[in-house]
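S.K.: sequence below, structure please.
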Amino acid sequence: MSIGRPEILFPLFASLTGLEGVGPKTAELLGKMNITRPRDLLFTLPTSGTDRRLRPTIQGLTFPQTVTVEVEVGLHQPPARRGPYRVFVRDSATEFQLVFFHPRGDWLAKTLPEAARRVVSGRVEVFDGIAQMSHPDHILLPSEADSLPQYEPVYPLTAGLGLRAMTKAVRAALDRAPMLAEWADASLLAARNWPGWRAALEAAHNPTGIADLAANSPARARLAYDELLSHQVTLAIARARARRKKGRASLGTGVLGAKVMAGLPYQPTGAQTRVTAEILADMAAEMRMSRLLQGDVGAGKTLVALLAMLAAVESGGQAALMAPTEILARQHLASLHELAAPAGLNITLLTGRDKGAERADKLADIASGAAQIVIGTHALFQAEVNFADLRLAVVDEQHRFGVKQRLELGQKGQAVDMLVMTATPIPRTLAMSQYGDMDLSLLDEKPAGRKPIETVLVSMGRIEQVVERLRAAIVAGRQAYWVCPLVDESEHMALTAAENRFAALRAQLGEGAVGLVHGQLPPVDKDAAVADFVAGRSRVLVATTVIEVGVNVPSASIMVIEHAEHFGLAQLHQLRGRIGRGAEASTCLLLYEAPLGEAARARLEIMRETEDGFRIADEDMRLRGAGDVLGTAQSGLPHFRIADLETQAELMAAARKDAQLLLERDPQLETPRGQAVRALLYLMDRDAAIRLMSVG
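M.R.: Next up is the predicted model:
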């Protein structure tokens, strides 16, 4: 079967300057809006509309507003000195003025001859009790009135590009839109009363009222679905290809795993047991594993990851765990040493801090296979790191790494299985769009015996009371985190810096009682501060968000977050997850500067209401938007022109289901509907998906 964009789509991918009315300058302006081809214009929909219905008179209307009315042209009044040019006109009931600044007199005389009848459309305002329409948008002969749309679409624009030029360009692109075979499922179209693709385009660009501009209008929903379907088909093809990739069966004996399980002082949750079985089954298969393990704070991902790594070791290979920060890597080392002690494993930590002979020894152990599990930061995928037989790569907090880094780690072995972990709950819509090419395992249970965390909102004005409460807690043997948003004083935001808060708390609570950790400290000082806190030598750890992930001190039962209104919901949830890990009842104090803005108040109230990370993630996306939730730089989120991940989660789910069903029935897209979907993929710039399919 020939591979390549079908000829019927060629006109949509040609140069913009081939469109009537689009010259090089207009094309350059459109390029600033990421519109470089006619197909981009098709998917740039109106953002609002203007009511241009013909009215008998302006009398009785509330101004300012846009009005279209037929008038008889009266007296012309040229400007006296610097004033405007005025033309007096009369509709069926009243007189008003058309006002022009710096006009050409000959053009006005020709366009608005006295005693002639014209249809004018524009914004009417009242000045000094007189109704005026300044520079009408349209001046037409009565016989031309039908050419004016009753509801005129308003498009996004850029400096130098007017609505008239944009509208003309869109119309020219619409004229090129071909009739294409239907790719949407017939039953779905009928159930949702959606038009065909070509009809949907026409309707979306010719709204008849405000209802047609809504995302859930039939035409717009249909076009959004097309985008989501092409995206989901692309992910499903990539996923099918990944599954066909030859892997290596890592079939563990279960001996080491059994020793670890026997040494546990608790019973694993049902979710941990289920997810471990999913991962081990993937590893035992002949196809390469690509799985996302998503679990809320404290759901027990470390045990699951260890059992997977043990299977790799039992089958004669090695496993690597890559963490985004050294603090988190060291925390993983401590946790795994404790959990894996009964199995007697050789676990090695490799970070950028390792130098000289110590580094050489570690590299030799990794290369010989003596290091069975290797934990590290970015240092793991450097050129000189060679594994004897890397079978499983575990990547923690995936959103902090680029996709390229993940792949580089996977290339350190032959057909390496990949397990990606995140403690940041991702709304299901985003998981489907960002990780749709991976299998998803969900840890949705907390270990038994975990006490709920009481979350309290406290005004910064009561900070002295908070310090006194902290003093009493320290006397009672408790430990606390105090999180500040900045390391240094900012000129732009009057936030208390960690350095200053550390000094103030030491003065109030005693020198030895308070430690400090932030990203700019030398690694040795950072380690010492965390070690003092873990050992109980310091009772309060003042920190920046460097402790968001990784620090695990069960005896710490108080979390103070200063200027909590400046943190995102996911960050607040992660920070709160540092406490509530021991037997003590725990408290999280969210200190805020009054008065709170509406969005900030909503975030803090949600924190007070729930500890459910997935509900928090959904609310975070609703309040901040999809890109911000994951961090736009490496979010990997697809760019959609019409579809909206925040509001159209249900459409995304329907598209995902449809794509999976389609490819199960027609994996090579060879049926009539499959051929139509191929055209959709080319239309949506998803050529790569078809190339993937062709190379199998």
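S.K.: from here on, contacts and neighbour counts on C-alpha atoms
M.R.: Will do.
S.K.: helix or strand next in line after the longest strand along the chain, which one?
M.R.: As assigned by DSSP state E, the longest strand anywhere in the chain is strand 65-77. If you walk from strand 65-77 toward the C-terminus, the next helix or strand you reach (DSSP states H and E) is strand 85-90.
S.K.: centre of the chain to the helix or strand following that following strand, how far?
M.R.: Next along the chain after strand 85-90, taking DSSP H and E as the criterion, comes strand 95-100. Computed by Cα atoms, centre = their mean, to the nearest Å, the chain-centroid distance of strand 95-100 equals 50 Å.
S.K.: which strands or helices does strand 95-100 pack on?
M.R.: Here strand 95-100 touches strand 85-90, strand 130-134, going by 3 or more Cα pairs under 8 Å, 6 or more residues apart in numbering; DSSP states H and E.
S.K.: check the offset of the longest strand of the chain from the chain's centre.
M.R.: The answer for strand 65-77 is 50 Å, by Cα atoms, centre = their mean.
S.K.: list the buried residues of that strand.
M.R.: 66-74, 76 (16 or more other Cα atoms under 10 Å).
S.K.: the strands in the stretch 501-650 of the chain, which residues?
M.R.: Under the criterion DSSP state E, counting those that start in this stretch, the stretch 501-650 of the chain contains strands at 514-517, 540-543, 556-561, 586-592.
S.K.: where do the strands sit along the stretch 101-250 of the chain?
M.R.: Assigned by DSSP E, counting those that start in this stretch, the stretch 101-250 of the chain shows strands spanning 117-127, 130-134, 138-140, 151-154.
S.K.: export the ones you listed to TSV and tack on mean neighbour count?
M.R.: As requested, the strands of the stretch 101-250 of the chain are exported to TSV (neighbours: other Cα atoms under 10 Å):
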stretch	mean neighbour count
strand 117-127	19
strand 130-134	19
strand 138-140	17
strand 151-154	19
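S.K.: could I get those as a markdown table with distance to L42?
M.R.: Shown next, in a markdown table, are the strands of the stretch 101-250 of the chain (distance: least, Cα to Cα, whole Å):
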| stretch | distance to L42 |
| --- | --- |
| strand 117-127 | 27 |
| strand 130-134 | 32 |
| strand 138-140 | 25 |
| strand 151-154 | 13 |
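S.K.: for comparison, sequence B:
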Amino acid sequence: MRPEALFRYFADIESLPGIGKRNRQALEKLAGPRLMDLLFHLPTGLIDRRYRPKISEAAPGSIATLEVTVTDHRPAPSKRAPYRVHARDETGEITLVFFHARADWLQKQLPEGEVRLISGKVEHYQNQVQMTHPDYMVAPDAVDELPLLEVVYPLSAGLSGKILRKAISVALATVPELPEWHDRGVVDRDDWPSFLEALKAVHHPDGADVMAPAHPARRRLAADELLATQLALAIVRDHTRRKRGRILKGDGHLRAKIREHLPYQLTGDQERTLHEIIADLESDKAMLRLVQGDVGSGKTVVALLAMAAAVEAGVQCALLSPTEILAKQHLASITPFAEAAGMRVALLTGRTKGKARSALLEAVAAGEIDILVGTHAIIQGDVEFKDLGLAIIDEQHRFGVQQRLALAGKAKVGIDALGMTATPIPRTLTLTIYGDMDVSQIREKPPGRKPVDTRVVALDRLADVAAGIGRAVNAGARAYWVCPLVEESEQLDLAAAEERYASLKQLLGPKVGLVHGKMKGPEKDTVMAAFQKGETSVLVSTTVIEVGVDVPEATIMVIEHAERFGLAQLHQLRGRVGRGSDKSSCILLRANEIGEVARARLKVMRDTEDGFLIAEEDLRLRGGGEILGTKQSGLPEFKLVDFAEHADLIELARDDARLIVMRDPKLESDRGEALRHLLYLFERDEGVRLMQSG
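M.R.: You can find the predicted model right below:
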């Protein structure tokens, strides 16, 4: 049960005065439906209105608050001209400029002959002082309505800063103080305010320094969010480890057969990672390991050898993929080697239906399948294994803790879990998101992988690029053309892809295929198969090909509007080429005008192919929240942490969480009780549920 002290934090935003159906919708879209969502919507800037000069002293370009007497109104002579109001003080005159303003409203706000406090940006135009659309215009007796320090928040359409500020202020005044969940020594040493005081300081700052990530109030809030996450992960880890009760030790005969059939030697990194996995399997503790391997570093063969070791020890394995394309890809790449070693492999996806599904489930339950490859379909209730011992989760960041636990629930006794990701993640984020896992890295590229020649080209040269693709295709090349990402609109993503498909088809005829997320599975398969076989030479797509598409013959990748993609995504897309023995290239088409961050991002792509280096740069340029696309994955979204600035707090939280679980595993002490509040507040309460389930 959620502690009573949190009821107000979880109250609906409509319980605030002045919030009705209309502005509730805008507030919910911006921050969320509850008071705590508003309180976690942190300001990004501060306007200081304390500068109170006389008109003649007001510096051009400054934000100033002036006390003036309104002298006269000059209504707009035409629709396109502005309405002007003249005002003065003892040192000079100022013109207040308004576009598309209502005359009756302005006369009411600024009556002639009256004194008003006005605040806004001072400009000098043709030797005259002016202010366009002042932010505030108040009578001297209503000075409280003019904030001297005004916080600036990210806003969305249909919502004014004034309404948001008022809602947050009222929310802050109505939520209670919560028990202290941090170690008292740390709070005193770092001079942290309490949780509620920290929120108040950030939303009602007394100076610009409070906005900085290094301020004690900001560090306190970041530490709260990090501790909630780390504690939930530590509880999950403890729970998984305690369930474990067997050693998986194989004799090596299946692994030897697979190695005989491999056309290459494993790299040093692959051997070391495999050694770490085998040591985990052979220990009496549950394995919880993450393998991070850059695009094309050879994670799949390591996973196959790990599964062979588990099958040698007499158990079954499950390989879980986030998409059907990826699941089929894994099936195709591991089946020849698995079958050569005498292992039985099968595929289960949402499309496995009817009699075929029933027969497959019977075979899995009878232990006739050694390795079951599939999508979320594997987690469904009616899927039963005879003896599941090893679960491998590919693209681990696409699955949440809940899904990991559901898979673990398929095991009769404890289970060994191995996560894999081709999205290299900076060390600080790895600790935050996978604090419950041991981590292995495969950084070396297998021999024979050629570097991809990456170029950045402006969009006004689109026709030249298309013509170049035409020449390459006529000479036998195959190419991907990825269409621009349109934020939060699959419809527009699709429109962009269809438009590019039509124009390339005009140029190249039937050699062009189109694949996108709205297509049904069989349609996608048909298009992909045609591209794999070389029946089509150019595959136009949205980002559905980001992960897991493997066509070694494809040597060209064009990414349109590359500036709209994150670095990790660009790196994933580029990884679709350079998989064969031929020279490959990647063309990043960018808008003619782009910002500094986008320019820096594209430069990183041009300069390096090291995914781990790219991930660190991505963190530096973007901050942690967006890096992994938390919205489309099972990851917690971070609202209060600045990963570049709060990196030291991550290890602090991780160590503290492990110590808490060791000393007070059921959170029964006074501090434990406070920590339950923390877990519920940040919605990491799967930790509480696990403790209660034993």
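S.K.: how alike are these chains, TM-score-wise?
M.R.: TM-score for the superposed chains, counting by TM-score structural alignment, normalised by the length of the second structure: 0.76, backed by 665 aligned residues with a Cα RMSD of 5.0 Å.
S.K.: if we can go back for a sec, contacts for the longest strand of the first structure?
M.R.: 50-58, 85-92, 112-125, 142 (Cα atoms under 8 Å, 6 or more residues apart in numbering).
S.K.: now, of those residues, which are buried?
M.R.: Buried among these (16+ other Cα under 10 Å): 50-54, 57-58, 85-91, 112-114, 117-125.
S.K.: with adjacent residues omitted, what lies nearest to I47 of the second structure?
M.R.: Excluding its sequence neighbours, the residue lying closest to I47 of the second structure (Cα to Cα, 6 or more residues apart in numbering) is E150, at 5.0 Å.
S.K.: any idea how far the equivalent of that neighbour over in the first structure lies from A221 of the first structure?
M.R.: In the first structure, the residue matched to E150 of the second structure (TM-score structural alignment) is E152. Shown here: E152 of the first structure relative to A221 of the first structure, a distance of 20 Å by Cα to Cα, to the nearest Å.
S.K.: and the lengthiest helix in the second structure, what's buried?
M.R.: Identified as the longest helix of the second structure according to DSSP state H is helix 216-243. Within helix 216-243 of the second structure, the residues that qualify as buried are 216-241, counting by 16+ other Cα under 10 Å.
S.K.: go on, stretch 570-590 of the first structure?
M.R.: 570-581, 584, 586-590.
S.K.: now, those that are in helices?
M.R.: Filtering these for helices - DSSP H - leaves 570-576.
S.K.: let's have those residues in CSV, adding distance to G436 of the first structure.
M.R.: Converted to CSV, those look like this (distance: Cα to Cα, whole Å):
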residue, distance to G436 of the first structure
A570, 21
Q571, 24
L572, 27
H573, 25
Q574, 24
L575, 28
R576, 29
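S.K.: counterpart of D104 of the second structure over in the first structure?
M.R.: Aligned by TM-score structural alignment, D104 of the second structure pairs with H102 of the first structure.
S.K.: isn't that match right up against P84?
M.R.: Yes. With contact defined as Cα atoms under 8 Å, H102 of the first structure reaches P84; the gap is 7.1 Å.
S.K.: those two: who's more crowded?
M.R.: Counted by other Cα atoms under 10 Å, H102 of the first structure and P84 do not tie: P84 has more neighbours, with 17 against 10.
S.K.: let me see the contact set for that one.
M.R.: The contact partners of P84 of the first structure, taken as Cα under 8 Å, 6+ apart, are 78, 99-102.
S.K.: right, and the helix or strand after the strand or helix carrying A356 of the second structure?
M.R.: Per DSSP H and E: A356 of the second structure is located in helix 354-365. Using DSSP H and E, the helix or strand that follows helix 354-365 of the second structure in sequence is strand 371-374.
S.K.: identify the residues contacting that following strand?
M.R.: 307, 316-321, 324, 327-328, 330-331, 343-349, 364.
S.K.: among the residues you listed, which ones are in helices?
M.R.: 307, 324, 327-328, 330-331, 364.
S.K.: and Q267 of the first structure, how many neighbours?
M.R.: If you count neighbours by other Cα under 10 Å, Q267 of the first structure ends up with 12.
S.K.: wait, a strand at it?
M.R.: No. Read with DSSP: H, G, I helix; E, B strand; the rest coil, Q267 of the first structure is coil and lies in no strand.
S.K.: where's E593 of the second structure relative to R599 of the second structure, distance?
M.R.: According to Cα to Cα, E593 of the second structure and R599 of the second structure sit 10 Å apart.
S.K.: more neighbours: those two, which one.
M.R.: Just comparing E593 of the second structure and R599: by other Cα under 10 Å the higher neighbour count belongs to R599, 14 against 8.
S.K.: please tell me how far that one sits from L360 of the second structure.
M.R.: 51 Å.
S.K.: ok, now D607 of the second structure?
M.R.: Between D607 of the second structure and L360 of the second structure the computed distance is 48 Å (Cα to Cα).
S.K.: also K445 of the second structure?
M.R.: For K445 of the second structure relative to L360 of the second structure (Cα to Cα), the value is 36 Å.
S.K.: next: A644 of the second structure.
M.R.: The spacing between A644 of the second structure and L360 of the second structure, counted by Cα to Cα, is 48 Å.
S.K.: the two: which is more packed in?
M.R.: L360 (20 against 17).
S.K.: which ones are touching the more buried one?
M.R.: L360 of the second structure is in contact with 346, 348, counting by Cα under 8 Å, 6+ apart.
S.K.: need the counterpart of E314 of the first structure in the second structure.
M.R.: Checking with TM-score structural alignment, E314 of the first structure has E312 as its match.
S.K.: what about its match, how many residues nearby?
M.R.: E312 of the second structure has 20 neighbours, counted by other Cα under 10 Å.
S.K.: over to stretch 548-556 of the first structure now: how far is its first residue from its last?
M.R.: Across stretch 548-556 of the first structure, the terminal residues are separated by 14 Å (Cα to Cα).
S.K.: got the contact list for that stretch?
M.R.: Here stretch 548-556 of the first structure makes contact (Cα under 8 Å, 6+ apart) with 327-329, 331-332, 478-481, 533-534, 571, 574-575, 578-584.
S.K.: swap in stretch 155-168 of the first structure?
M.R.: Residues from elsewhere that reach stretch 155-168 of the first structure (Cα under 8 Å, 6+ apart): 20-22, 26, 29-30, 32-33, 44-48, 154.
S.K.: of these, which belong to strands?
M.R.: Reading strands off those with DSSP E, I get 48, 154.
S.K.: can you lay out the contacts of stretch 155-168 of the first structure as CSV showing distance to V517 of the first structure?
M.R.: Output for these, formatted as CSV (distance: Cα to Cα, whole Å):
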residue, distance to V517 of the first structure
E20, 63
G21, 62
V22, 59
T26, 54
L29, 49
L30, 49
K32, 44
M33, 44
T44, 48
L45, 50
P46, 51
T47, 48
S48, 50
V154, 53
